[in-house]
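>>> Fold the stuff below for me.
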Amino acid sequence: MFLTTLSKASLALIAASLVLLLTQGVESHSYADCIDWRFKDPKNHSWSDKNGACFGFARRFPLKAKPFAKLDSDDPNRHYQQDQKNPLGSPSCSDGIHGEEPGADETLGHPVTAAYSGKDKRGRKTGQMTQSTPGGQLCIRWPAKNHAVPDETNRPVTIALSGVNPTKDPNQRDFLKNVIVNLNYKNCTDKGKDTDIWPCGGCFNLPKTLKKGVYAMQWRWQLNSDEHYTSCADINVK
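Have a look, this model is predicted:
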């Protein structure tokens, strides 16, 4: 009887461990959740919804979708992973077709406002475009997706800009030529037991030399040596 009970308990523990591993494996891909995050209290840089609000979003970002950090399992999923064998030759912004893991459509709108003023492919209203000024501060938010824990390598988030008023997105090599800041991926707050949903982010200032116009922006994060995730947005500099 003891052995039977022990075997059942052991099997249950193994099964629970496998479920946890599978869950973390599925929900482990990050993306930019907000491009212009503003804290309710400037002295309390908390990235949680209760302590701030978003005033600018990635392209075609659905306003009313799944809770924070769960859009990696949306349809289509929000995260986009570039081709592992050729990340520099992959689209810099997801077109919803190409990539190791194609994400939602984040291609440049024509006009640019078309990626913000309408609805996504599922009919959900999309968030507004980011507005700023030369030298203006932006704070970008992303979900940890289990990768801000101590035993994970902390690779930075790179933020890159295009030239003014692009007619198409820069390729990946051109974006990398104009990286304006590296942000700490593990800069997370409101840490609970679920490391998947820790809110993280970073703040920076746009170059003071920017001219009036619209700029494409790329958020890019390297998980492993062959895994690169990107999110794209546009910034209207006034």
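
>>> make it CA atoms for all contacts and neighbour counts henceforth
Will do.

>>> so who does the closest residue to Leu183 other than its chain neighbours touch?
Once flanking residues are discounted, Leu183 sits nearest to Val157: 4.9 Å by CA to CA, 6 or more residues apart in numbering. Going by CA atoms under 8 Å, 6 or more residues apart in numbering, Val157 touches Asn182, Leu183, Asn184, Tyr185, Trp219, Arg220, Trp221, Gln222.

>>> those strands in this structure, which residues are they?
With strands called from DSSP state E, the chain shows them at 37-39, 52-54, 130-132, 137-143, 157-164, 179-183, 199-205, 213-222, 228-237.

>>> Let's see this one next, to set against the first:
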Amino acid sequence: MNRVAIFFGSLMLFGSVASHSWIACTDYLQENGDYWSENNCRAFPRGGHHFTPKNEFGKDTGFDYHPSDPKPCRSIGNIDKYTDDYGSAYYYPGQKVVIAHPTKNHVAEECTNQYIPDNGSYIFRSERNPSTDPTLPEFHANKVADLGISPFGHDKTFEQITTYPKPGFQNAPKFCENNDKALATAAFYIPPDLQAGKYIFMWSWSFNSDKDVYTTCWEAQVMKNKAARNRKLTKAGLSTDEPELLYGISLAPLPDGVDPPTAGPTSAAPPPTIPSEPTPDPNTNSPPVVTQSPTCQNCVPSTLTCLDNCLKSCY
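This is a model prediction of the structure:
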């Protein structure tokens, strides 16, 4: 079968499946996860108790939404959109957040074809303590993260479309086990300089083109630091763990103002430097110099490694 036939076959596939998805969890405890577990979800989008049942991941409930202006979110935000079992998120500055969504057949893979598109996913936010939902332009003025685009198309190799983790929407390592309801995740950082307060976050995904957009919105309380966030989670009976990293690579885009780590992203912060035994200099009578490891007091979060060390060791 030639490429033209495959291409038109893929177009027929797009027309035969539902072209939609949504965020089902706004604080998931596995990055690049294989399978959905409700025990790994600490927070939900608006109306999660109605639209995203935790025991029926990926169930179609009409939650997919094409945004319009002035209504970028499917429902207007208020406290009634959350319950004790489907609560809103608590974040802290510098936190890596993992979000989860069902694939709904939209992954270029060995079990589908290489032409299923992805045209970008983004995270946007409101201003601090908004009284109403932002408009689409107001959301777009506060981009938190560009989650990337998954590889697809005739110029991509088999290896490229079947290697995980992937950037973008199609990061679903077990997609071929359940095309409709496989778990996909993405990760981003809360800006380290974001002030504490209430924010509305919006996930935006462009499927077939930048005109074919789906959004999901949720509230989050950004706490002053990790310790304050943990107190909130503990009070709610939720885990204070950081997300587990599967497949050894994090594709979370770095926030503005934070330099990339020198050794690449890892599942945990590198161990602190252990001072070595001093070696006397035979050519001088000066006392040996011992290099001390960085402390919380003098650590400036100019690198991701330093930021992770400070947050995990000092809060």
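
>>> Please identify the buried residues of stretch 214-221 of the first structure?
If you call a residue buried by 16 or more other CA atoms under 10 Å, then stretch 214-221 of the first structure has these buried ones: Val214, Tyr215, Ala216, Met217, Gln218, Trp219, Arg220, Trp221.

>>> what does Gln131 of the first structure align to in the second structure?
Under the alignment (TM-score structural alignment), Gln131 of the first structure maps onto Tyr90 of the second structure.

>>> Tell me who's in contact with the residue mapped onto Arg59 of the first structure from the second structure.
Under the alignment (TM-score structural alignment), Arg59 of the first structure maps onto Arg46 of the second structure. Residues in contact with Arg46 of the second structure, defined by CA under 8 Å, 6+ apart, are Ser75, Gly77, Lys81, Tyr82, Ser88, Cys217, Trp218, Glu219.

>>> How about Thr209 of the first structure?
Contacts of Thr209 of the first structure by CA under 8 Å, 6+ apart are Pro134, Gly135.

>>> 6 Å - rerun?
By CA atoms under 6 Å, 6 or more residues apart in numbering, Thr209 of the first structure lies in contact with nothing.

>>> now swap in Ile123 of the second structure and tell me
So Ile123 of the second structure contacts Val144, Ala145, Met202, Trp203 (CA under 6 Å, 6+ apart).

>>> and it, how far is that from Phe14 of the second structure?
25 Å (CA to CA, to the nearest Å).

>>> With Gly77 of the second structure instead?
For Gly77 of the second structure, the distance to Phe14 of the second structure - CA to CA - is 32 Å.

>>> Same check on Asp84 of the second structure?
Counting by CA to CA, the gap from Asp84 of the second structure to Phe14 of the second structure is 38 Å.

>>> In terms of neighbours, single out the busier of the two.
More crowded of Asp84 of the second structure and Phe14, by other CA atoms under 10 Å: Phe14, with 17 against 8.

>>> re the thing from before, in the contacts of Arg46 of the second structure, find the pair that's most separated.
Ser75 and Ser88 (14.6 Å; CA to CA).

>>> Ala141 of the second structure: neighbour count?
13.

>>> Quick one: map it onto the first structure.
Alignment note (TM-score structural alignment): Ala141 of the second structure maps to Lys177 of the first structure.

>>> Report the contact partners of its match.
No contacts exist for Lys177 of the first structure under CA under 6 Å, 6+ apart.

>>> separation between it and Tyr116 of the first structure?
Distance from Lys177 of the first structure to Tyr116 of the first structure, by CA to CA: 27 Å.

>>> related to what we said a few turns ago, gap between the match of Ala141 of the second structure and Val26 of the first structure?
In terms of CA to CA, Lys177 of the first structure sits 32 Å off from Val26 of the first structure.

>>> residues of the longest helix seen in the second structure that come out buried?
Ranked by residue count and defined by DSSP state H, the top helix of the second structure is helix 3-16. Neighbour counts over helix 3-16 of the second structure (16+ other CA under 10 Å) mark Phe7, Ser10, Leu13, Phe14 as buried.

>>> Also stretch 226-238 of the first structure?
Glu227, His228, Tyr229, Thr230, Ser231, Cys232, Ala233, Asp234, Ile235, Asn236, Val237.

>>> is it possible to export these to CSV including distance to Ala12 of the first structure?
Formatted as CSV, these follow (distance: CA to CA, whole Å):
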residue, distance to Ala12 of the first structure
Glu227, 33
His228, 36
Tyr229, 35
Thr230, 38
Ser231, 39
Cys232, 43
Ala233, 45
Asp234, 49
Ile235, 51
Asn236, 54
Val237, 56
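
>>> Which of the contacts of Ile123 of the second structure sits closest to Asp180 of the second structure?
The closest of the contacts of Ile123 of the second structure, once distances to Asp180 of the second structure are taken by CA to CA, is Trp203, at 19.9 Å.

>>> Show me what the closest one lines up with in the first structure.
By TM-score structural alignment, Trp203 of the second structure lines up with Trp219.

>>> Hmm, that match is touching Tyr229, no?
No - under the criterion of CA atoms under 6 Å, Trp219 of the first structure makes no contact with Tyr229, lying 8.2 Å away.

>>> ok so, going back, how about the residue nearest to Leu183 of the first structure, what's its partner in the second structure?
Val157 of the first structure maps onto Ser121 in the second structure, by TM-score structural alignment.

>>> Could you pull up the residues touching the counterpart of Cys232 of the first structure in the second structure?
Residue pairing (TM-score structural alignment): Cys232 of the first structure is matched to Cys217 of the second structure. Residues near Cys217 of the second structure by CA under 6 Å, 6+ apart: Cys73, Phe201, Met202.
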